[in-house]
Every structure is written in structure tokens, then in C-alpha cells.
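**Student:** next come a sequence and a model predicted from it.
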Amino acid sequence: MADDAAPVETGRPNEERGPRHWLWSLAGVVAVAILLFVLWWGPWLFTRHPSSELSDAEELKAENDVRTTLVQTVAGLAVAAGAFVTYRTFRQNQLEQANRHDREERTYKLNQSQQVTDTYTKAVEQLGHKEAPVRLGALYSLVSLAQDNPPRRQTVVDVLCAYLRMPYTPSRRDEPTSGLAATNDATPPAPDEGEPQRDTVQELQVRQTAQRLLADHLHYPPHTSGTDAQGTEPSPEAIFWPGISIDLTGASLVDLSLRSASVIRADFSRATFSGDASFDGATFSGDARFDGATFSGDARFDGATFSGDARFDGATFSGDVWFGKATFFGDARFDEANFHGYGWFEKATVSGDAWFGRATFSGHARFDKATFSGDARFDRGTFSDDARFIEATVSGDAWFGGATFSGAAWFGGATFSGNARFGRASFSSHASFSQATFSGYAWFGKATFSGNARFDEAAFSGHASFDGATFSGHALFDKAIFSGKAWFHVTLSGHASFGGTRILRLDDPEVNGGRRRVWPNGWAVHPDADDPARGTLVRVESTAEDG
């Protein structure tokens, strides 16, 4: 084959030499013609004047002048042609260099992309290796690849999440030793009996490493907010990875910490959190789903920001849970959630609707100074311990119909701008609505107050209905203000006090007359002497019918 290739290699230069030879010959002929024209034909042509008579000396001088001018002209044209050829050659070299650079760049990128693909494929395969150190190395390899290649980050995160979604049962380190193992039998265990336990412990290390790697790159930089961090451009130098969504549906997570993390969307539906889970200061730019999740330890969401909807429907919190100063820009859904420990929502802000229907609070529930811009639904909720809504603000409707308060219920200073519905609610202990403000309809129909009920200094700007309510303890409405209709067909077993209660709009037929205002037995309105449109509820002598 070498002999066959030789003529081909020697033939190509000969083929190129032929055209160049003719070009050089043609150039030589043109140069001779120009030389002859400049030295002889040109001067003769431009100096012959049939009508003029020149002496020989004048004719010779004219020819020399013409010859000089032609030489200068040709020389100028030659310089211009040389400059043009030089420029064309320079541009051609530039284009060739640019094309060569582009080819080299494309080749480099193709090689680099192939290397990245090979590294990614190998690392993904190693995640299935039976040896934990190999799986650990695969995790670090994937994260390093994603750090250097921002477009690959979401894919790598998806792989890490998929690994964490795989079935896993934490080891029971505190499980008592079986009777067989507790005997004095000195027979050593079979070599493979200890392997599952060791593998479980090693697998825990691998999974926690995956969790930590995710947390490291989802932690937004200091001196910025989680929302602003999402607007940064991804780069190989920055540790934080913007634009990431995580899917940990049904995952088994152990001592997960995503403090100050910032993600777009997060799905933890039906996930199991063993140990404590921390999301303090986390930012969820999209929807966050925790519905059906189980938290075995404490769960912390203090200062978290939910820009989309936050769903915790049916979630179980076995330990304490903190949502203090959390911000929900969308709906906050906790329908049928179970809070076995302390539930802290103090100073939380919900811009959408808050759903806690049929939720169960076994421990203390604190919503002090919480702000609900939409509706707040706690209908048929169960509060086994104290429930605090002190100075809470509900701009929409508040739904507590059928709720059960086994401990003390504190609503002192709360503001209900919409309708407040407590119909058929059950208060087994102390219930306080002191200084509460009801701007809409305040409905307590058929509510049951087994302990003392305090509505002193409460303000009812809309209608207030206590029809069918039962007060087994003291009912205190001292210095309350009623501006709208009021119905008090109630059962009072304890002491009732309306001292200093003010009744407004006595001159408004829309809220007076007929049965539009019904006060408890033994109480009547006494109009003010200086303003008959206002009055005070005063005690009247009981009749035999009143008992």
C-alpha cells in the first residue's frame, strides 16, 4: 500500500506547479510589455504632435518628461498593487486562523462534552455499586462535574434526588438484643450475618453525604435574600446553584438541614424525615409540597419564604414545629395535618388563604400576631392544648366552625376584618376574646363555652350572633361595643356581666326593632341622655319568668 500512495503524493505538487508556471510566464510578458511601453511606446505616443514643430532637444526633453511620469505612475500602481495584495494576504491569513480556531474550539468542546458525558455515565453507574466508598466517590464526582458545568446542574440534582428516593429503612440502633443473642452461646455469627447492618450504616453515610452536598449548593450567599439569589447568573466559581428544583417525593431523609436554602420548586410529598428537619430561612420561589410527609423529630421553618403555594395537607409532625415569621405569598394548606408537639406560627404571614381544616394540634398551638390576608380556615380543627391567636389579624373570613378547644383559647386583641365563624365550636376551658375586633359578621351560634368566656372590650362592628350558645362558666362582655344586630338567645349557667357594654346606632331602623337585637334575660339598653342614638346595656330586675 505504501508503493501505491507514493505516486499520489508526488503527483499533486506537479498538478499545482503547472498553473503557477503559466501565471509566471504571463506575468513576465506583461512586465516586458509595460517596460517597453514606459521606455519607448509611451514617450513616443504622448510626444508626437503633427501640428507642432519641436527641435530635437525639445522633443528629447518631452520624451524624458513623459518617460519619467510613466515610470512614477507605474511605480505608484505597483506600490498600490503590492499593498492590496498584502492586505488580501493578511485578511486571508486572518480568516484561515479564525477558521482554524473555530475548528479547534469545536473539537475541544466536543471532546470536553464527551469527557463530561463519560464522567457522568460512569458516576451514575457507580451509584449502584455495592461498596459504599464507591458510591461516595460517585456523589463527589457528579457534584464536581455540575460545579464546572452549570447546564448540567439540574440533571445532577435530579440524580441525587432519585438516589434519595430509593427505598431505605434507617437502622434501629436502640433495638433491644434478642434472647438468642443474649445467651452465653459462644458460637460466632456467620460471616454474612453482620453485613446488612454494616451496609445500612454505610448507606446512611452515603445518603447524608448526598443531603449535605445538596444543602451546600442550595445555600444562598450571605448578605442577600433567597429571592435575589435566584436572579444571579450561574458560574463555575459560585458555590450557590440558582434555578434548581428538587423532587424528593417519598424520600427517606435523615437529619435533613436545608437552612437558608433557595430553590424554585420543591416536592417532599410523602417524604419521611427521621430526626430533626431544618428549613429555617429557606426560600421556595415556586410551589412547595409537603403533603403527606412525616416528621419524626422537630421541624423548623422559622423565617422561611414560600412564594408559591405551600402544601402540608395530611402531614404528621411528631415533634415540635416552628413556622415563626414564615411568609406565605400563596396559599398555606395544612388540612388534616397532625401536630403532636408544639405548633408555633407566631408572626407568620399568609397572603393567600390558610387552610387548617380538620387539623389536629395535640400540643400548644401559637398563632400570636399572625397575619392572614385571605381566609383562615380552622373549621373542625382540634386543639387539645392551649391555642393562642393573640393579636392575630384575619383580613378575610375566619372559619372555626365545629372546632374543638380542649385547652384555653386565647383570641385577645385579634382583628377579624371579614366574617368570623365560630358556630358549633366547643371551648372546654377558658376562652378569651378580650379587646378583639369583629368588623364583619361574628357568628357564635350554638357554640359551647364550658369554662369562662371573656369578650370584655370586644368591638362588634357587624352583626353578632350567639343564638343557641351555651355558657357554663362566666360570660363577661364588660365594655364591649355592639354596632350592628345582636342575638343572645343563650343558655347562661354561670355569671353574666355586661357592665359598661355600649350599644350604638339605636336610631337606625335597620338594626333595631323586631327581633334584630335580642339581649340576654335581665339586660336592657339604656339610651344616653345626651345622645339617644347611643346607649349602655344595664341590668334590670329579674322577673319570676326569668327565674
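**Tutor:** Sure thing, it's come through. Residues are numbered from 1 along each chain as shown.

**Student:** make it CA atoms for all contacts and neighbour counts henceforth
**Tutor:** OK.

**Student:** please, where are all the strands along the stretch 101-250 of the chain?
**Tutor:** Here the stretch 101-250 of the chain has its strands, by DSSP state E, counting those that start in this stretch, at 246-247.

**Student:** output the longest helix belonging to this structure.
**Tutor:** helix 56-126 (DSSP state H).

**Student:** so which elements touch that helix?
**Tutor:** Counting contacts by 3 or more Cα pairs under 8 Å, 6 or more residues apart in numbering; DSSP states H and E, helix 56-126 packs against helix 42-47, helix 132-148.

**Student:** so how far is it off the chain centroid?
**Tutor:** Helix 56-126 sits 54 Å away from the centroid of its parent chain (Cα atoms, centre = their mean, to the nearest Å).

**Student:** also stretch 217-224?
**Tutor:** Per Cα atoms, centre = their mean, the centroid offset for stretch 217-224 relative to its chain is 13 Å.

**Student:** quick check: buried residues in that stretch?
**Tutor:** For stretch 217-224, burial by neighbour count (16 or more other Cα atoms under 10 Å) applies to 217-221.

**Student:** and the residues you listed, which of them are in helices?
**Tutor:** Cross-referencing the buried residues of stretch 217-224 against helices under DSSP H gives 217-218.

**Student:** presented hereafter is structure B, for comparison with structure A:
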Amino acid sequence: MNSRRGRAAGLWPIGRHLVVVVLIGLGVFAAATVLLWLALGLPSAPGPDTRLNVIKIALSVVAGVGGVVALVVAYRKQRIGEAAEAREHVKVLNERFATACAQIGHEKPAVRLAGVYAIASLADEWTEQRQVCIDVLCAYLRMPYEPTLDSPWYHDEETEVRFSITSVISDHLRPGAPVSWQGHEFNFLRAVLRSADFADIEVSGGRLLFSLARFRRGWVSFDGMRVSGGEVWFGGAEFADGTRVTFDNAEFGGGRVQFEGAAFTGGEVTFRGAKFTGGEVDLSQVGPGDYTTPPVFDPWETPPPGLLLPGA
């Protein structure tokens, strides 16, 4: 059992470890004896004092080896204990993950909401599996969903769950977040987004993928968004009737924002007050038939550098 625990902790078997320590100790003793013998001028018949000194050195070396052996045993116990504690911690995290996933798949919206916040809390603690937790939240948004468009305020229970997911993600991408999720991938491929608040988020690395997403009736805000690195993709996204998607006062200072194949055929998409100071915001690959309701920009004589419009 101890051997298996030692191997799990990345340690040699205890027997091998002790043999190596004892051999090293004996080697040190032999070297010390030879050096002492040389220092005494290689006496052929050592006197009583010399023999006594040699015995003292031998006893000191034996005591030292014993002390080292005790340290090795204590060190192994500590390492094995730490490894067992780490395994137990990972086990608890896995159990929490399984429970949160079961909640987020529950039929009752209130339980699903609890699962959303449980997954987010776990992502904050579990750095090694943070991307997996993020993937679970994004995967929920990618599940087929048709909002009840005639509900009051264009809002229903499922929309609230989805809004909570986007809010949790946004909170971790804003400046000053207690735990930042910057640099990760957020895959909203084919997601149906009706109400989401991405205002004031920062993108300095990683990727936000809204490719083929459908923005349905409601308001999705990217107001004050700052992109200084990474990638944001809206390739093939659909901005349809009744949609309001705003990038007002956003700042694009780096990275790449791509709208290749997106469809601006209804609703309102605005970039009022947006600053294009670097990077690339590319709408050049939007087809003429998909640009019947163009985004609204501030007036200018020529487009700012980095903003590529259809036909440019």
C-alpha cells in the first residue's frame, strides 16, 4: 500500500530510497576517513588518540545517516500526505462538477440557474479545468432554443437562464473581476441570443465565437467593449428584424473582429461613438444581399483605419 502511495506521489519505493541514502552516507564516511588518514600523514600504526578520533567520526557519520534516514521518511510521509490531499480535493471538485452539470440540465428553471452559478464558482476555483467549466456554460447557449417572442418584455424563463449565463461570463471579462477569465475560448456557435449584456467587457486574448449566432428580438449590448487582442468572430451571424445589437462607445485597439458572411437584414446594429484605434474590424466579406440594413456608424469622410466595409 505504501509503495503504491509513493508511486502516486512520484517517489521511489521506500527500500530503494533508504538504500541510496545509506550508500551515500557510507561513501561520505569512507571519503572522510581517507582524508583524515591523509591529513595524519598515512600512519601505519595509529595511536590511541587517532583510533579514538576515527571512532568518533564513524559514530558521527552513523548518527548523520540515521538523521538523514529520519528526514527521508518524514519527507516521504509529507509528500504522500500532500498527494492524498490533492487527490481528495480533485475528487471533491469532480463531484461538484457532476452535481452542477445535473442541475444545469434540470427541467426546472430555478434549478438550472443554481447550476449556472455552481459551474461559475467551480471555474473560479478549478484553474486546471476552468476551460471545461466555461465550455459547459457555452454549450448550454448552443442548445436549440426558440424564444417565445410574444412574451411580455420579450422575456421568458429560459431567456432568464441564458441571460444569467452571459452575465456570469461578462462579469469575469470586465476590468477588476475578482477572478478573470481572460484568454479563454467562449464558443457561442449557432447560439440564439435574445437578451445579453456584454457591456464594458475586455478582450485581450482568447476567442469569442459568435459565428452563425442568431440575434432575435431583444437587446444584446456590447457597449463600451474594449478589444485589445484575441479574436471576436461574428461570421455568418444573423441580425434579423426586431433585433437591437449595440457596440456604442466600444474601442477596437487590437486583435481582430470578423463579420464574414454576417447578415444585416433587419433590426438595428450601431457603432455610435466607437473608436477604431488599431486592430481590424472586418465587414468587407458581407455580401450585398446581406447588407440591406447596414450598421450605424458616426459620420466620417473616410472610414477610420482598421475598419473594412463591404466594397472596400
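**Tutor:** Noted; the coordinates are in hand. The model shown is predicted, which means the values in this text are computed figures rather than measured ones.

**Student:** gap between the equivalent of R135 of structure 1 over in structure 2 and N187 of structure 2?
**Tutor:** Alignment note (TM-score structural alignment): R135 of structure 1 maps to R112 of structure 2. R112 of structure 2 is 20 Å from N187 of structure 2, where distance means Cα to Cα, to the nearest Å.

**Student:** what do you get for A83 of structure 2?
**Tutor:** Taking Cα to Cα as the measure, A83 of structure 2 and N187 of structure 2 are separated by 34 Å.

**Student:** next, the contact list for T302 of structure 2, please.
**Tutor:** For T302 of structure 2, the contact set (Cα atoms under 8 Å, 6 or more residues apart in numbering) is empty.

**Student:** I'd assumed it was in a helix, is it?
**Tutor:** No. Judged by DSSP: H, G, I helix; E, B strand; the rest coil, T302 of structure 2 forms no part of a helix; its state is coil.

**Student:** quick revisit: of the helices and strands packed on helix 56-126 of structure 1, flag the one that's most buried.
**Tutor:** Mean neighbour count (mean count of other Cα atoms under 10 Å) peaks for helix 132-148 among these, with a mean of 19.

**Student:** tell me the angle it makes with helix 56-126.
**Tutor:** Taking axes from the mean of the first three to the mean of the last three Cα atoms, to 10 degrees, one finds that helix 132-148 of structure 1 is oriented at 150 degrees with respect to helix 56-126.

**Student:** measure the mean distance from helix 132-148 of structure 1 to structure 2 post-superposition.
**Tutor:** Superposed on structure 2, helix 132-148 of structure 1 shows a mean distance of 1.4 Å to its aligned residues (mean Cα distance after the TM-score superposition for structure 1).

**Student:** follow-up on the earlier one: turn the helices and strands packed on helix 56-126 of structure 1 into JSON lines, columns for distance to R517 of structure 1.
**Tutor:** Shown next, in JSON lines, are these (distance: least, Cα to Cα, whole Å):
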{"stretch": "helix 42-47", "distance to R517 of structure 1": "127"}
{"stretch": "helix 132-148", "distance to R517 of structure 1": "71"}
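
**Student:** ok, which of the ones you listed comes nearest F90 of structure 1?
**Tutor:** helix 42-47 (34.9 Å; Cα to Cα).

**Student:** which residues sit against that closest one?
**Tutor:** Contacts for helix 42-47 of structure 1 (Cα under 8 Å, 6+ apart): 37, 59, 62-64, 66-67, 70.

**Student:** F334 of structure 1 against G314, yeah?
**Tutor:** Yes. Using Cα atoms under 8 Å, F334 of structure 1 is in contact with G314, at 6.9 Å.

**Student:** more neighbours: which of those two?
**Tutor:** Neighbour comparison, F334 of structure 1 and G314: the larger count goes to F334, with 24 against 21 (by other Cα atoms under 10 Å).

**Student:** that older thread, neighbour count: A83 and N187 of structure 2, which is higher?
**Tutor:** N187 (21 against 17).

**Student:** surely that one meets L137?
**Tutor:** No. Applying Cα under 8 Å as the test, N187 of structure 2 and L137 come out as separate, 9.4 Å apart.

**Student:** returning to what we had before: residues in contact with the match of R135 of structure 1?
**Tutor:** By Cα under 8 Å, 6+ apart, R112 of structure 2 lies in contact with 103-106, 161.

**Student:** compare the residues you listed with structure 1 and list the overlap.
**Tutor:** Shared contacts between this structure and structure 1 among the contacts of R112 of structure 2 (both residues aligned by TM-score structural alignment, their matches' Cα atoms under 8 Å) comprise 103-106, 161.

**Student:** quick one: which of those residues has the most company?
**Tutor:** For these, the largest number of neighbours (other Cα under 10 Å) sits with I104, at 24 neighbours.

**Student:** roughly how far does the counterpart of V73 of structure 2 in structure 1 sit from D102 of structure 1?
**Tutor:** Alignment note: V73 of structure 2 maps to E96 in structure 1; criterion TM-score structural alignment. Note on E96 of structure 1: its distance to D102 of structure 1, by Cα to Cα, is 10 Å.
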